[in-house]
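**Student:** pasted the sequence and its predicted model underneath.
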Amino acid sequence: MRYGVWLLGLAFLSCARLDFRDSSLPSDQRADLLLQELTLEEKVSLMMDVSKPVERLGIKPYNWWNEALHGVARAGLATVFPQPIGMAASFDDSLVYKVFTAVSDEARAKNTYYVQHDSYKRYQGLTMWTPTVNIYRDPRWGRGIETYGEDPYLTSKMGVMVVKGLQGESDGKYDKLYACAKHFAVHSGPEWNRHSFDVENLPLRDLYETYLPAFKALVQDAGVKEVMCAYNRFEGEPCCGSNRLLTQILRKEWGFDGIILSDCWAINDFFDEKGHRTHKDAPSAASAAVLSGTDLECGSTYETLVEAARKKQIDEKVIDKSVKRLLKARFDLGEMDNPDKVSWTKIPFSVVASAAHDSLALRMARESMTLLMNKNQALPLKRGGLTVAVMGPNAKDSVMMWGNYNGVPSHTVTILEGIRSALGKDDKLIYEQGCPWVGDEVLESVFSECKSEGRPGFTARYWNNVNHEGKVDVETRVMTPFNFCTSGATVFAPGVNLTDFSATYNATYVPKASGEIVLDVYSYGKGRLLINQKEVMKFHNVHGGNKKSCALPVEAGKKYDIELQFEYLQSDAQLNFDLGFKQKVNVARSVQAVRNADVVVFVGGISPSLEGEEMGVDLPGFKRGDRTSIELPEVQRELLAALHRAGKKVILVNCSGSPIGLVPETETCEAILQAWYPGQQGGKAVAEVLFGDYNPAGRLPVTFYRNTDQLPDFEDYNMKGRTYRFMTEKPLFPFGYGLSYTTFKYGTATFNAQTIGSDDNLTVTVPVSNVGSRDGEEVVQVYLNKVGDEEGPVKTLKAFKRVLVPAGKTANVRITLSKKDLEWWNETTHSIQFCPGKYQVWIGGSSDEKDLSKYAITLK
């Protein structure tokens, strides 16, 4: 029976007493009424991300786990916006709000569709586990790509708008969605030891001044409904069992009464021999987590709460507090009620991947483009008889552009495609990949030539068992080289189990030319590869991922049926697959191939397949998703140097979610454009900047260091020497930096007062003149530091505004800093508050002092 019909039927039952099914009652009261009817076992079953149905009461199943990092993720079709680190580069929080309003529309529409089909699986619910507002303290951290940068103020402003866009306004009865602030709170790598690492001896000032502000802003300014605790320990306690973080700070100091949930399987780390080992077993770990405030577990350790309660390790009344929060949330979202009564279910499915959202993705991609270098006005390129060579590993890689925690767009404009479309009728294009991201071999993939059932791509069939048994549970298509990995709990396809699954992939390849192709399989699991029903490769990897390759002689025009079988074994499953003609990187040959080009656009950098969450990648410069070196990989540096020696004008388009040490490239290249992972319209945005159809105004949300010698130890969370706020050395490119195709000149700023009282705001007005020949946007930045505070930040961002200034015009930019913006660390009270004293206000176009004007004010 459909759960919705069941629930409606029960609602018609006549009953003299109040009933939780009565939607006219307040959600808080309904939660109390339902709680009274649940058994201990039923309560506990509702405290895990896969919440089971309570059929006797008509409560349908609910899966709390959904993702929307930069678009609805991991549930098929969705608009894919730029990665958050790229959105942060826009310095446009109002646009971030519009983006996540669009994301929440798509999420609601997709949920309505799933409910109509009685589907309640992971990535189909209304609770979105985003944004990530951890401070990007070290550029080696792989998950920094999910954040909004290294600055607490910028992260706070962006994060607040993400939450407001996702959660929307209440319709008067029901909430639109729930957002989740993660990962609370002192958490930013390394990835390889996150399940056992302890952040110890952190100065109290760093905690409150750097690591907590964004979370506090999301709780108190945005009303975020959920907070996710982190994997690591803080001061000896696992974060998901930390009385300091969860009970004292989050619940008591900040007054948060929403849902606290664990990162996935973080509770297991309490007692796992490879984890923290702070608790002896599962019941004690589960009890400790709930007692400290963690209401919902992503995982299954909470199943042992029944045993713990019966052994008096935890009082059932404590469990009731958590369950009530969860029930109230489900009532507030309308998830327990007839969908027809919930206004949000009226959002049509047509908003998903709509043309309007595609345009919004393009606008955000444009605003994220950050021009770092432009020697002798090498950019913009001039059309008309121009021969452009496009090179590099990221030139035609659509998957790279999606970032991580992503959906799948209806179409992706690659950078190669964007440049090709931007050329004039008299211009020419040469494409030569030249090199991979890392290593000395390049695969000229023929994946796009594979077809199944007359259509491009592979047919993928999945069974939610490991033996390919019974009816196929999910059938879909794979249009790009396989890059599947369940690290970070990413399923191979929507509806497929995270564990205990099997798959078969089929396609036919008809070579256009004879030769020898290479079939590459990188896997963590078991399987085999068949060509024309004959096994050519077998793999069985139980100790992490391993790569296997086999060569296959092929004849032009002959048909080759390919079947790849895969079975889950344990831990994180992984399957990468591609095929093509492989050859060694030949720098001289690649340079010769572009000899007739007037300009070379080298689209390099790295990829989300190299940097990200706890990945199975160990290559030169990379370890488990983190980086051990921040320079551009050696093979790319060599090719760029060779192009420079050959006299080529080289434009580097760098795609990455992290700062790259581009010191040699400042010599070998004429211009550098930081494109991040720019989403589905990124190729068009890049091309518009290259050809001057769009004037870039992105600014760096992270410091670009020269090399790792400028970095403290990765595992040291002390902020001394880190980020622009505490760094004393000169970086390659500073926080807040970015170039334009026009020139801005700042006049003398005026203030509403030079002495500011504790109840006053500070209003700054600064004239910004565009003295160039074209319209452009400038990001006006306001920094503050306290005179005489030797332990504090050199300067710290307190306000910003992105403004359009027409050519030849002056804009009087008015920015107000509230009392809260003026607060500073008080060493006596060990708190952030309004602190009288002398301060310096810095105003300009980046954090570099040469780009700033300094003014004195007094707080009293």
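**Tutor:** Everything's here; your move.
**Student:** alpha carbons only for contacts and neighbour counts from here, please
**Tutor:** Fine.
**Student:** what ranges does the stretch 1-150 of the chain have for its helices?
**Tutor:** In the stretch 1-150 of the chain, helices defined by DSSP state H, counting those that start in this stretch lie at 3-11, 27-37, 40-45, 84-89, 93-116, listed in chain order.
**Student:** which among those helices is found nearest to F577?
**Tutor:** Proximity to F577, assessed across the helices of the stretch 1-150 of the chain by CA to CA, is greatest for helix 84-89 (27.8 Å).
**Student:** who's in contact with the closest one?
**Tutor:** Helix 84-89 has contacts (CA atoms under 8 Å, 6 or more residues apart in numbering) with 69-70, 96, 144-149, 154-155, 158, 364-365, 367-370, 657, 675-678, 698-701.
**Student:** same question for stretch 204-214.
**Tutor:** With contact meaning CA under 8 Å, 6+ apart, stretch 204-214 is reached by 133-135, 151-153, 155-157, 159, 185-186, 718-719, 825, 830-832.
**Student:** any idea which of the helices of the stretch 1-150 of the chain gets closest to N243?
**Tutor:** helix 40-45 (21.6 Å).
**Student:** hang on, the earlier thing: are any of the contacts of stretch 204-214 buried, and if so which?
**Tutor:** For these, a burial check counting by 16 or more other CA atoms under 10 Å picks out 133-135, 151-153, 155-157, 159, 185-186, 718-719, 825, 832.
**Student:** of those residues, which belong to strands?
**Tutor:** Residues of these located in strands (DSSP state E): 825, 832.
**Student:** second structure for comparison follows:
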Amino acid sequence: MNQSKLHELINEMTIEEKAAQMSQVVSSLINENSGKGKITGPFAGMEVAKEDMSGSGSILGAAGADDLRALQKEYMERSRFSIPLLFMADVIHGYKTVFPVPLALGCTWDPEAVEESAAIAAEEAAAAGLHVTFSPMVDLVRDPRWGRVMESTGEDPYLNGVFARAFVRGYQGDDLEGDSTKLAACVKHFAAYGAPEGGRDYNTVDMSERQLREYYLPAYEAALDEGAELVMTAFNTVAGIPATSNKWLMRDVLRKEMGFDGILISDWGAVQEAIPHGVAADNKEAARKTVEAGVDIEMMTPCYVQHLKTLVQENVVSEALLDEAVLRILKLKQKLGLFDNPYRGADRELQEAVTLSEANRKAARETAAKSCVLLKNNGALPLQKDQRVALIGPFAESRDLMGPWSIFGSEDDVVTVRTGVSEKLSSAPNVAQGCDIEAVTYDQVQEAVEMASDADVIVLALGEHSEMSGEAGSRTDIRLPEAQLQLVAELKKLGKPIVTVLFNGRPLDLHGVIEESDSVLEAWYPGTEGGRAVADLLFGDTNPSGKLTMSFPYNVGQVPVYYNSFNTGRPKDQIAPEDRFASKYLDAPNEPLFPFGYGLSYTSFDYSNLQLSSGVIKENGKIQVSVDVTNTGTAAGEETVQLYVRDLVGEVVRPVKELKGFRKVQLKPGETGQVVFEVDEQVLKYHHSDLTFACDPGEFIVSVGPDSRNTEERRFSYQPAGQRG
């Protein structure tokens, strides 16, 4: 069906039919026998359940080839124009083969691995009948109290943009129209959802427009540049107006400036939330403001269905706004080939063949190992396969390794740490739970002590239950629960080496763990193959290579703490230590416990011979930055070499460091590799006070190293045309 046919179809549709296309609900509201599907937001008491939503043009949360084929068939048989349904769902980091959570995927610093994970997720989900995934989430995050940091790739705008592109490429491929193994990607949450006050989900976001453009918008733009077909609105306010009804944000910034002409969909219930936000008196006003802002699909509230017809009839809303929204919806259905084949991709035999295949599990295992970050190692790792190992903790045998957003994954398919470790050892480990996630008994501790007493080394598997992070998983205390800290303290008394493996969805305050442990491995929620990936690392079959993409605070009182901060007018390192009047805490360091980019290996790397090809970048010119990296240890390893730039004197204050590039290098023991970066004036640009995007003449620092804290630096200058050095 060509575009002129789509226009003809829209002209024949009633306002009610258009409003229905612009509404999205769970499957039970279209077919009561289908079940609700996966519920990912509030449902009980929602007004949508009272409305006739059977004509809604899309469904969320349902999956399964046979079920979705049946839903599609029934819907089209009663549809006046046989317009097919769109099936959408949260396939965030895997469908049935669950990969590590996105924050962990970010710690791979490996866009190719992330792209592969998205392609595998798309293949499995498409065979189950899905058309759209609500991913990637590219919100920049700086506050680990916010539970949804696990769904972001971290605190850096450049790196988030790199991963945004990788996710979109993996989901959509090169030929979304012709390849039924692909999904349309929906980038979220537009905009600045990752900056809620106090780290409390759904809370107010308030920042300058310059900060919004400098740090928060770039990753969305990267996803759109890569061709993402949909954008989801955010729950939060932007400049005092809820994002979902923010006409400036959606019409001016997203549509006009960024050139996005795909589908804009609200998040769950966000249209109706204009009422408690206090910018709409009722559903009718919420519908008006949202459609005027350019939102094409309302998710899980009935404002459009209830009121768009009346608003058009009263000449309050132009029917042309409905037509442009419906056209975008139909164009995506056309692009996916649904008018020709409404059952696109849904194939039970294919679903059974590709889901949790051996190849997919292998990829998940390898990626999980890349995502783990070795935070500390005083020689306890790697373990030896003939050691007597005591495996203790609430995650020793837990299958809760997928995280809170793996809605289609099954714990029955998860490989536990016990299984992974047992497969490596010559004799079975001594295993004890030691405590529950948040409670402990005397008997549990005594059993753990008994098991540990008869071992050479203690492996502690600790962390957060998955419901302690994710959406609505905000916490003010980001330490491990006291029960687990008590267990650590008791086992420390035995004087045996302690290796702690952490399973969690956010950076933690690690006091009570980091001092007591000889080695600490941050495993996040590693997914379906998590137990084997962790074991591969513990026993040295894989060398840790993960690097943090979100800083670990010294304690929660520092939050937000991030690497690309401003220097302030009274920087601590430029004021005498005895002088009180510096920007510092009296009871804690300014710096995080572990900085952005940090991660250890079982080998060591030495950086030397940092050189610039020139000390000056001319207008439209560039320089090369080279550094030699040598593997000075005894094991082969992979290092992520990071490039940072600082503008020493800007028109507005600039960060002390900004990531502008990275390279991964594999080196054998004793081997040296040269890593080369290019720096041009595009790298030096930023948003000035008038929001123009340009670079300043003057002096800059370029620094290179293994993380944002430990770098070598050189200086260069930028000279635009007409300026002499």
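**Tutor:** Okay, I see it. Treat the numbers as computed from the prediction; the structure is a model and nothing was measured.
**Student:** counterpart of G633 of the second structure in the first structure?
**Tutor:** Using TM-score structural alignment, the partner of G633 of the second structure in the first structure is G772.
**Student:** actually Y607 of the second structure, not the one I wrote
**Tutor:** In the first structure, the residue equivalent to Y607 of the second structure is Y746, according to TM-score structural alignment.
**Student:** which stretch of helix or strand covers the aligned residue in the first structure for M550 of the second structure?
**Tutor:** For M550 of the second structure, the aligned position in the first structure is V702, judged by TM-score structural alignment. Under DSSP states H and E, no helix or strand contains V702 of the first structure.
**Student:** what about V702 of the first structure, neighbour count?
**Tutor:** With neighbours defined by other CA atoms under 10 Å, the count for V702 of the first structure comes to 27.
**Student:** does it touch L732 like I think?
**Tutor:** No. Using CA atoms under 8 Å, V702 of the first structure is not in contact with L732; the gap is 11.3 Å.
**Student:** what about the helices in the stretch 301-450 of the second structure?
**Tutor:** Using DSSP H, counting those that start in this stretch, the helices of the stretch 301-450 of the second structure run over 303-313, 319-335, 348-354, 358-371, 417-422, 442-453.
**Student:** what ranges does the stretch 501-650 of the first structure have for its strands?
**Tutor:** Assigned by DSSP state E, counting those that start in this stretch, the stretch 501-650 of the first structure shows strands spanning 502-509, 515-524, 526-531, 534-540, 546-554, 560-567, 574-584, 599-605, 618-619, 622-623, 626-627, 650-655.
**Student:** who are the neighbours in contact with A368 of the second structure?
**Tutor:** Contacts of A368 of the second structure (CA under 8 Å, 6+ apart): 99-100, 104-105, 526-527, 529-530, 533-534.
**Student:** which position in the first structure pairs with A368 of the second structure?
**Tutor:** Checking TM-score structural alignment: A368 of the second structure goes with A365.
**Student:** likewise P111 of the second structure?
**Tutor:** Per TM-score structural alignment, the equivalent position to P111 of the second structure in the first structure is D93.
**Student:** and for I478 of the second structure?
**Tutor:** Aligned counterpart of I478 of the second structure in the first structure: I630 (TM-score structural alignment).
**Student:** and that match, how many neighbours?
**Tutor:** 21.
**Student:** just to revisit the earlier point, test my guess that the match of Y607 of the second structure contacts V768.
**Tutor:** Yes. Using CA under 8 Å, Y746 of the first structure makes contact with V768 at a distance of 4.7 Å.
**Student:** need the strands for the stretch 101-250 of the second structure, in chain order.
**Tutor:** 132-133, 184-190, 230-233, 237-238, 241-242.
**Student:** what's the closest of these to I329 of the second structure?
**Tutor:** strand 230-233 (9.9 Å).
**Student:** and that closest one, how far from the first structure on average?
**Tutor:** On superposition with the first structure, the mean distance recorded for strand 230-233 of the second structure (mean CA distance after the TM-score superposition for the first structure) is 0.7 Å.
**Student:** so that strand corresponds to what in the first structure?
**Tutor:** Using TM-score structural alignment, strand 230-233 of the second structure lines up with residues 226-229 of the first structure.
**Student:** the matching stretch: how far from the chain's middle?
**Tutor:** Averaging C-alpha positions (CA atoms, centre = their mean, to the nearest Å) puts stretch 226-229 of the first structure 16 Å from its chain's average.
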